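>>> Need a 3D model of the following:
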Amino acid sequence: MDSRRLLRTTAVALASAGLILSGCSGGSDAAAPRGTAQGRSAPSAAPEALKEFYAQKLKWRDCGVEGFQCATLRAPLDYAKPDGEEIELAVSRVRATGPGKRIGSLLVNPGGPGGSAVGYLQAYAGIGYPAPVRARYDMVAVDPRGVARSEPVECLTGPQMDAYTQVDQTPDDAAETDALSAAFKDFAAGCAKRSGKVLPHVSTVETARDMDVLRAVLGDERLSYVGASYGTFLGATYAELFPDRVGRLVLDGAMDPSLPALDLNRDQTAGFETAFRAFAADCVGRPDCPLGTGSVPAAGEALKKFFRAVDAEPLPTGESRKLGESLATTGVIAAMYDEGAWPQLREALAQAKGGRGAGLLALADSYYEREPDGEYANLMAANAAVNCLDLPAAYRGPADAAKAVPSFEKASPVFGRGLAWAALNCTYWPSPATGRPHRITAEGAAPILVVGTTRDPATPYKWAESLAAQLSSGTLLTYEGDGHTAYGRGSDCVDTAINTYLLEGTPPRDGKRCS
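Purely as a prediction, here's the structure:
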C-alpha cells in the first residue's frame, strides 16, 4: 500500500470501477444567488487580486450522462501569484428536482485524497442521496486540483504501478528494506518528472480556496457541503479559512487535523484492527469461516500465518501477477471499509486457502482503482501528493520506520508491521510539506455537523470526537456500527438527523447516538 491515509467513502473504495467519469466542458447559466441568512452578516468580499476568478461565469453543457451538466472552473495555480499560471478544474452538477423552494448548491466530496468528486456525484450522490435533499439542492462536485479530470497528478505507468503495488512492505532484511525505499523513491521521482508543475500546488488549503471560488461562481453566499472521510479535513479547512462563509457543513467519517502524520497512520492502523476484529467475530461463528471457528485472536493468527505464507510463496491468480503479501493485505483491508464486503472477503480467503489468489487480487484492484486493461486511475498518485504536502513526513528514513514497527504492531497485531513501513512514502517526496498539524476551531462559523462511526476502520471514532470538540460550533453525531462513514449506509436515525440539518439548518443535539 502506498499511504495509510487513503481515506474515502465505501462507494469509492469498493465500487470505483463502476464510476461514470464523463468529460466536462463548457453553455451558460449560473445558479441564482441565495439571500443572506437571517440574523447573520453578509460574508466578506473576495480579495481584489482574485476578483477575476470570483467573477467568472461557468459555461454549462451536457456531460453525456443523463441529467448532469459539466463545466470548467479556472483558479490560480498558485494563490500567492494570482496573475501567474492558472489551473482548470472539472465541475459537474445536477439541478434541484423539486418540489419545494431551492436552498442552493450542495457540494460533495467523497474523500481520498484523490477520489473523483465528479465521478462520485454522477455515480452515486447525484442520484442516490435522499430525494428530499436532491429536491431542494443543486448537487455539485468539483474534482480537486491534481485529481481525475482536474489536471491530474501522474507518476507511474500501468505496468510500473503493477510492480509498485507488489513490492514487499514487510522487509525482513537490509536488501528488502533497500528495495522498499527504492520503490518509494522511484514513485516520487516519477511524480516530479511527470507532474512537476502542479505537484507543489495540490494541498488541502489550496483546494479549499478553490471551493470558495466555486461557491461564489455558483451564486451562493455560504457553502453547503457534505464531505466524507478525507473530505472532512477539506471541509474543516474551508471553515478555518472562511468561517463567515460556512453554511451547512456535514463532516462524515472525520479526520483529526491536530495529529502529526505518524500518529494519524498509527491511529488508522488501530482502526483497521478494530474493523478486522468485527469481521473475525462474525466469521468464526460460521461453520465455513476460512480463518477457523475458534476465537477472534485465533482468526487473527490464522490471517497472519496466511500473509507469511504468501510472502514466501505468492499464489497464482490466473494472470501474470501473483498474489504476494502486499496485494493480499490490500485486498483484506479493502473489505474492511464496509461490512457488506465481508461475504466477498470470506469467499476470497477460502479461495486463497485453496491455492488461488484471484479473489483477493480483485479486492486489491478495486482499492487501487486498477482497470481491467491494466491502467490505473490517478488515485494513488493524488493521494500521496496531497498527503505529503499537508503534513511533514512521518519518518526521516528507514531506521525511523523500523523503530516504529513495535508501536504499530501493538495497535494492530494483524496489519501493524506492513502499515508501519507504508508510512515511509512521504520521506522521499520532492515537494516540501506546506502544512502542519494544528487544531481547527473555525471561530464564528455556523453550526457544523461532525459524524463518527464507532468501528470505522479508516477514520477512527476518536478523530470525530476530537474534531467536534475543536470546532467552536461543532456538533457530534455518533453511529454505533461498522464500516467507513455513516450517511446513507442504512441508519434511518443518522440519515434523518443529517437530512434535517441540510434542509432546515438545525443540527441534532450534540452527542446524539444512532445505531
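
>>> Please count neighbours and contacts with C-alpha atoms only from this point.
Will do.

>>> G505 is in contact with V250, isn't it?
No. Using CA atoms under 8 Å, G505 is not in contact with V250; the gap is 11.0 Å.

>>> between the two, who's got more neighbours?
Counted by other CA atoms under 10 Å, G505 and V250 do not tie: V250 has more neighbours, with 28 against 16.

>>> Second input sequence below; structure requested for side-by-side comparison:
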Amino acid sequence: MNPSKSPYRKSRRRLIALTTASALVAGLTAVVATATQADATQSTYSLQKVQWSACVWYRPDLGGVVPECATVTVPRDWRTPGQGEDLSIAISRTKATDAAKRKGIVFTNPGGPSGSGITLSWMLATAQPSLAAQYDVIGMDPRGVGQSTQLVCQVDAAAASAANHDSRDLSAPAIAARHTLLKAIADGCATNPLTPYINTWQTTHDMDLIRAVLGERRLNYVGYSYGSWLGAKYAALFPSRAGKLVLDSNTGWMGDLADAWERMPMAFQRRWERQFVPWANRSDFFAKDVGTTPAQVNATYEQVRTAFIKYAGRPTAGDTVDGIIRGSLYTDDGFVGIGYTLGQLKVCLVDNQDWSPEAINACALAYLIRVLEYLEEHQGVEAATQLKARVHSAGTLLTQPEKLTAPSPEGLLPVLAAAQNATGPTVPLPGVYYAVRCGDGGNWHSTAWWDQLARRDGPRYPLAAYAIPQEVCPYWSLPAQKLPNPDPRRLGPLVSVQSEFDPATSYELTNDNLRRYPARLLAVDDSGIHGLYGVRGQGCVDDVVNAYFLNNVVPPARTVCTATPLFAETQVYPQPGPVDRLSRPRPSRTDHIPANVRQAADQLIR
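Presented below is the predicted three-dimensional model:
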C-alpha cells in the first residue's frame, strides 16, 4: 500500500492546512487592525485644520509683511502617536504677496537649539520682498520653546548658589561646585516627563506634519546655526519631501553636534583677534579708550574684567563681560556694543577712582551721550536707533550691576542669573538647549575631558574656553536619539552658506561637511557674521540664494562672496583665513534692511 495515498494522511494534511490558514488570517487581521489604528491615529493629526489669526507679538508700527499665527497639535511621541498628552506647536506665516507666482513654502529656524522662531517669518519676508512674493514664509517655536508647549527644568537652587565662581577659577572647590550644578541641571531636566520627547528627531516630525496640514508636497527650508543641523536631519529622515535647502552658519551636520561646541573657543577668539581688535585699533572713536594696538586692546579687556568683578561684588561678573563680548561677535554691528562696553568700563571704572553711585551714573551717562552722537554722525539716525539697544543694554552693567544678564547660553550664566531671583528650593530653567543637545547623542566626552580643555585652551582662548567646558551633557542620564545623515543620492542640491570667521559655528565644520557631502558652498571671505542670508544686507549672498529659490538657479560647487565693510568703514581689510584659496570672490554690496528687522535678527539668530 502506498502511504502517500492513505486517507488518514490526506485528512491530516487538510487539517494542518486549515489550521495554518486560520492562523495566517488571524495574524493578518491583527496586523491590518494595528496598521489601520496607527494610520487612523496619525490622520487625526494630519487632517486637522489650521486656524490662522492675528499674531499677538505683531504691531502695525513694525511694518513689513503682516504675519498670521496659529497652533498645530502634535503627538508627544511620534513613535506612539495618540498616547500621552498632545503638545501644541506655535507657527506663523506670511502669505505669498504675488499669488499668481506662488511656489510653495519656505520653513525657517533661527538656531539655538532653543531659539524662538515664530517671528522669523516676518523678519525674512520683510527683508526679502522678492522671496515673500513667491513663497509663504513659515516660522515656528519648536516643541519646548516659547509659545509652544514649554520644557522647564527645575534645578536645585542651593547647587546654583554654591557655583558662584568665576569661570577662570579652576581650583578644586570651584570645579566641584560647578560639577554639582551641572549634574543638578541634568537631573532637573530628567525629572520632567516631557524631556525625553524634546529632540531633533521629534521636531523634524513636527515639521513634516506642519507641511502636510498646510497642503504642501515639499518643504523648502532656511535654517541658521543649529537650524542647519535640524534642516539636514529633516532631509535625512524625509528625503522625498525635502525641497530647496539652504543651511546657513553650519554645524557639523554630517558628523557630531558636539563638534560645534568643542570648536567654539578657537572660533570666538579668532573673530576677536582677526576682526574686532584691528577694527577697534582703526576706530577714530574707540581706539583712544580701548587701545591703538592689539596688546592694548587685550590689556583693556583684562583690566575692565577685573575691575567689573570688584565693582559688582560677584565673581561671576567677569563671565558677564565675557558673555556680552561673545554675544556681540555674532554680527558686525555688535562691534559697536563691544567697543562701548570696554570703553565705558575703562573710562568709568579703570581710569576713574570715584565709584560712588553719583559719579558712576554721571560717567556712564556722559559716555553714552558721546557714543550716541558718534553713531548718528557716522551712520545716520536710523542706524543709530538700531544700535541704541546694544548700547543701552551694555550701559546697565554700571548703573544696575546687580542685574547680571545671561547674554549667551554657553556655560552656567543662565542658571546663575535665574538663581538670583529664586524664592524656593528650585530654580526654573528653560530646558530645550540641554535636552536637544544632549538628547541628540554625540561624543560629549567626560567631565574630566572638559576640565582639561579649560586648563589647556583657557589661556589661549580666554573669551570662551573657560565657559564652554561647563557642559551638562556628560551628566545626561536619558537615552539619546541617534540621527541619520542626509544622502545626496536622494536629495536635490543643498546650499551651505558660511562666513570665514564665524565665531559660533567655525568654518572648519563646513569643511568637515563638504568632505562627506557634495553641498554647494557659498562662502563669504573676510566676514565673521553668524547668519548671513536675508536679514544682514549681504547683497552677494542674498542674490545667490534668491536666484536658487526664485529662478531655480543652482549655485556652482564653490562660490565666494566678498565681505561688506565693518561699521563706519568704507573698505574691507583682508585677514588670512580658510577661505582665501577657494576661488576669486564675487563683489558684494550692503543692501538696506529695515533697522528694526536687523536689530531683531541680531538678537534671534544664534
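
>>> D136 of the second structure and D98 touch, don't they?
No. Counting by CA under 8 Å, D136 of the second structure sits too far from D98 to count as a contact (10.1 Å).

>>> Looking at these two, which has the bigger crowd around it?
A direct count of neighbours by other CA under 10 Å for D136 of the second structure and D98 places D136 higher, at 24 against 13.

>>> give me the number of residues near the residue mapped onto P447 of the first structure from the second structure?
By TM-score structural alignment, P447 of the first structure lines up with P493 in the second structure. By the criterion of other CA under 10 Å, P493 of the second structure has 18 neighbours.

>>> ok, now how distant is P493 of the second structure from P518 of the second structure?
Computed as CA to CA, to the nearest Å, the P493 of the second structure to P518 of the second structure distance reads 8 Å.

>>> Over to F107 of the second structure?
Distance, F107 of the second structure to P518 of the second structure, by CA to CA: 22 Å.

>>> what's the burial count for D178 of the first structure?
12.

>>> State the three-state secondary structure for it.
What DSSP: H, G, I helix; E, B strand; the rest coil gives for D178 of the first structure is helix.

>>> corresponding residue for it in the second structure?
Using TM-score structural alignment, D178 of the first structure sits opposite A176 in the second structure.

>>> Just the buried residues of the top helix by length along the first structure, please?
Looking across the first structure with DSSP state H, the single longest helix is helix 261-284. Across helix 261-284 of the first structure, burial judged by 16 or more other CA atoms under 10 Å covers 261-262, 264-281, 283-284.

>>> Run through who's touching stretch 540-557 of the second structure.
130-131, 134, 244, 246, 493, 495, 518-522, 524, 532-534, 561-562, 586-589 (CA atoms under 8 Å, 6 or more residues apart in numbering).

>>> ChimeraX command for the buried members of the residues you listed?
Here is the ChimeraX command that selects only those of those that count as buried (16+ other CA under 10 Å):
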select :130,131,134,244,246,493,495,519,520,521,522,524,532,533,534,561,562,588
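
>>> Inside strands: which ones of the contacts of stretch 540-557 of the second structure?
Those of those mapping onto strands are 244, 246, 495, 520-522, 524, 561-562, per DSSP state E.

>>> between these, which is closest to Q303 of the second structure?
Distance to Q303 of the second structure, by CA to CA, is smallest for V524 among these, at 33.8 Å.

>>> how near is that closest one to H530 of the second structure?
The gap separating V524 of the second structure from H530 of the second structure is 11 Å, by CA to CA.

>>> Show me whatever sits in contact with both of those two.
Common contacts of V524 of the second structure and H530 (CA under 8 Å, 6+ apart): S499.

>>> what about the nearest residue to R286 of the first structure once chain neighbours are set aside, which helix or strand?
The spatial neighbour of R286 of the first structure that comes closest, neighbours along the chain excluded (CA to CA, 6 or more residues apart in numbering), is T293 at 6.9 Å. Here T293 of the first structure is covered by no helix or strand, with elements defined by DSSP states H and E.

>>> So T293 of the first structure versus E273 of the first structure, what's the distance?
19 Å.

>>> again with L58 of the first structure
The gap separating L58 of the first structure from E273 of the first structure is 46 Å, by CA to CA.

>>> Next, the distance between the ends of stretch 461-481 of the first structure.
Stretch 461-481 of the first structure stretches 11 Å from its first residue to its last (CA to CA).

>>> before we move on, what about stretch 63-72 of the first structure?
First-to-last residue span, stretch 63-72 of the first structure, CA to CA: 12 Å.

>>> Can you mark which positions in it are buried?
Buried-residue list, stretch 63-72 of the first structure, by 16+ other CA under 10 Å: 63, 68-72.

>>> So which of the residues you listed belong to strands?
Of the positions in the buried residues of stretch 63-72 of the first structure, 69-72 sit in strands, assigned by DSSP E.

>>> which of those residues lies closest to S92 of the first structure?
Using CA to CA, these come closest to S92 of the first structure at C70, 4.3 Å.

>>> shouldn't the closest one be in contact with S92?
Yes. C70 of the first structure lies in contact with S92 (CA under 8 Å); the separation is 4.3 Å.

>>> which one's the longest helix in the second structure?
Using DSSP H, we find that the single longest helix of the second structure is helix 357-399.

>>> Aligned against the first structure, show me the partner of Q202 of the second structure.
In the first structure, the residue equivalent to Q202 of the second structure is E206, according to TM-score structural alignment.

>>> In three-state terms, label that match for me.
At E206 of the first structure the chain is in helix, as set by three-state DSSP.

>>> right, and it touches A75 too?
No. Using CA under 8 Å, E206 of the first structure is not in contact with A75; the gap is 9.7 Å.

>>> ok, now which ones touch the residue mapped onto W60 of the first structure from the second structure?
In the second structure, the residue paired with W60 of the first structure is W52, using TM-score structural alignment. Contact partners of W52 of the second structure, counting by CA under 8 Å, 6+ apart, are 68-70.
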